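Engineer: pasting a predicted model and its sequence here:
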Amino acid sequence: MEGALGDNAPDSVPFAKWRTEFSRAFQHYLDRCTPHPVGRWFGTLAVAAIYVLRVYFVQGFYIVSYGLGIYVLNLLIGFLSPIVDPELEVLEGAALPTRGSDEFKPFIRRLPEFKFWYAITKAFCVAFVMTFFSIFDVPVFWPILLFYWFVLFVLTMKRQILHMIKYKYVPFNIGKQKYGGKKTAAARSNAFSD
């Protein structure tokens, strides 16, 4: 009678154990880098620079680069968009305030910053690995791809910026907001006595 795990169970157990340990270690390092966005983005810029240098020296893989550019553009749109699109939620009420008298609702991204960073970093790593396989090096006239990507970028960003203007939201908040409320009488007297 066979065991509950099957015939090849002893061979797969060490691999499963190794995969679980690797997954835990990887998640541990991801968790440790979460509160350090500047360092994360500099690391991603380094990975992107390595990829660009690889494509430059190999003089190929333009289709891979074009696909990477389209993917990054798609991620950027998700990063700049609210989680609930006001155009789609007109019947239920807009998620973002459109008038000064509306209730304040904070901007919540469709794609959070950490997931945005992680997806871009993975995309550059996958594209880098793809540059080692000649099957992905399709011969194309790269200036046409580059021009088409710029046109696509400009049209997409124009639409996104018009959407931001129409619904009056800004997807960036740099630093902690400071409110200049009224000072108390004691604080004003201390300021004048100095």
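Structural biologist: Nice, thanks for sending it over. Not measured: the values here are computed from a predicted model.
Engineer: drop to CA atoms for contacts and neighbour counts, all remaining ones
Structural biologist: OK.
Engineer: make sure residue 159 is indeed in a helix.
Structural biologist: Yes - Residue 159 forms part of a helix when assessed by DSSP: H, G, I helix; E, B strand; the rest coil.
Engineer: in stretch 66-77, what's buried?
Structural biologist: For stretch 66-77, burial by neighbour count (16 or more other CA atoms under 10 Å) applies to 66, 68-69, 72-73, 75.
Engineer: check it against this one:
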Amino acid sequence: MDDINGEESGNSFLQQKAALERRWQKILDDTTPFVQYRWIGTGVLLLLFILRILLAQGWYIITYALGIYLLNLFLAFLTPKFDPSVELDTQESEMEEGPSLPTKADEEFKPFIRRLPEFKFWYSATKATAIAIFCSFFSVFDIPVFWPILLIYFCILFAITMRRQIKHMIKYKYIPFDWGKKNYGPGSSRSR
């Protein structure tokens, strides 16, 4: 008899968990088209975290970890899903084997597909910032460090990784943003 009650309460818990997951997914789906507002909300959350750290004068390790994580997310956002350097090596080996598709002027259109889509980037950044804010309320995470060294190290790491990423973008001729690109679609060509 106790096993039946245990199964029912476990089953009820799983049903409630599934219902909560569906509600959360519905909320996420509803926020998808509002890119600018989502990022504004994340920016406000990040400013609250920075304000918390500046006023509390602590939790620099959490700040550093959040910075490294956000940098990692940003690099994945800027990187193409299919690495062009690997594709070029594959194309060169295929050329040795026999004829292949054209690769220069009459090359087919290949859109830029990100390794980390914008929505996942936003969602991961928001979750990480919320977790960092939560962790900043516990003294166990306030490890004493000399914060200027962490700041200098982060700035050097940022400069090196971004320089490498920009060189990669220049070498393989891709731009991860839509600014300045032609738009082909309804409303893109206006006649005067």
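Structural biologist: Perfect, thanks for sending it. No experiment lies behind these values; they were computed from the predicted model shown.
Engineer: overlay them and tell me the TM-score.
Structural biologist: The TM-score (TM-score structural alignment, normalised by the length of structure 2) is 0.83; 177 aligned residues with a CA RMSD of 2.5 Å.
Engineer: got JSON lines for the buried residues of stretch 66-77 of structure 1, with secondary structure too?
Structural biologist: Below are the buried residues of stretch 66-77 of structure 1 laid out as JSON lines (three-state DSSP):
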{"residue": "66", "secondary structure": "helix"}
{"residue": "68", "secondary structure": "helix"}
{"residue": "69", "secondary structure": "helix"}
{"residue": "72", "secondary structure": "helix"}
{"residue": "73", "secondary structure": "helix"}
{"residue": "75", "secondary structure": "helix"}
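Engineer: next, find the distance separating the residue nearest the centre of structure 1 from residue 135 of structure 1.
Structural biologist: With distances taken as CA atoms, centre = their mean, the residue of structure 1 nearest its centroid is residue 116 (1.5 Å). Distance from residue 116 of structure 1 to residue 135 of structure 1, counting by CA to CA, to the nearest Å: 28 Å.
Engineer: closest to residue 15 of structure 1 out of the buried residues of stretch 66-77 of structure 1?
Structural biologist: Residue 15 of structure 1 has its nearest neighbour among the buried residues of stretch 66-77 of structure 1 in residue 68, at 31.6 Å by CA to CA.
Engineer: which residue ranges of structure 1 form helices?
Structural biologist: 9-33, 37-58, 62-80, 113-130, 142-167, 185-193 (DSSP state H).
Engineer: indicate which one of these is closest to residue 176 of structure 1.
Structural biologist: helix 37-58 (15.2 Å).
Engineer: which part of structure 2 matches the closest one?
Structural biologist: Aligned by TM-score structural alignment, helix 37-58 of structure 1 falls on residues 35-56 of structure 2.
Engineer: try stretch 143-154 of structure 1
Structural biologist: So stretch 143-154 of structure 1 sits over residues 148-159 in structure 2, by TM-score structural alignment.
Engineer: list the buried residues in that stretch.
Structural biologist: Within stretch 148-159 of structure 2, the residues scored as buried using 16+ other CA under 10 Å are 154, 158.
Engineer: ok, back up a step: need the max-distance pair from the buried residues of stretch 66-77 of structure 1.
Structural biologist: 66 and 75 (14.3 Å).
Engineer: near the aligned residue in structure 1 for residue 18 of structure 2, how many other residues are there?
Structural biologist: Residue pairing (TM-score structural alignment): residue 18 of structure 2 is matched to residue 20 of structure 1. For residue 20 of structure 1, the count of nearby residues is 12 (other CA atoms under 10 Å).
Engineer: how close does residue 20 of structure 1 sit to residue 123 of structure 1?
Structural biologist: 23 Å.
Engineer: do residue 109 of structure 1 as well
Structural biologist: 20 Å.
Engineer: now do residue 32 of structure 1
Structural biologist: In terms of CA to CA, residue 32 of structure 1 sits 21 Å off from residue 123 of structure 1.
Engineer: out of the two, which sits in the busier spot?
Structural biologist: residue 123 (18 against 10).
Engineer: ok, and the closest non-adjacent residue to the more buried one?
Structural biologist: Computed as CA to CA, 6 or more residues apart in numbering, the closest residue to residue 123 of structure 1 that is not its neighbour in sequence is residue 68, at 6.8 Å.
Engineer: what's the match for that neighbour in structure 2?
Structural biologist: By TM-score structural alignment, residue 68 of structure 1 lines up with residue 66.
Engineer: contacting residues for that match?
Structural biologist: 128-129, 132 (CA atoms under 8 Å, 6 or more residues apart in numbering).
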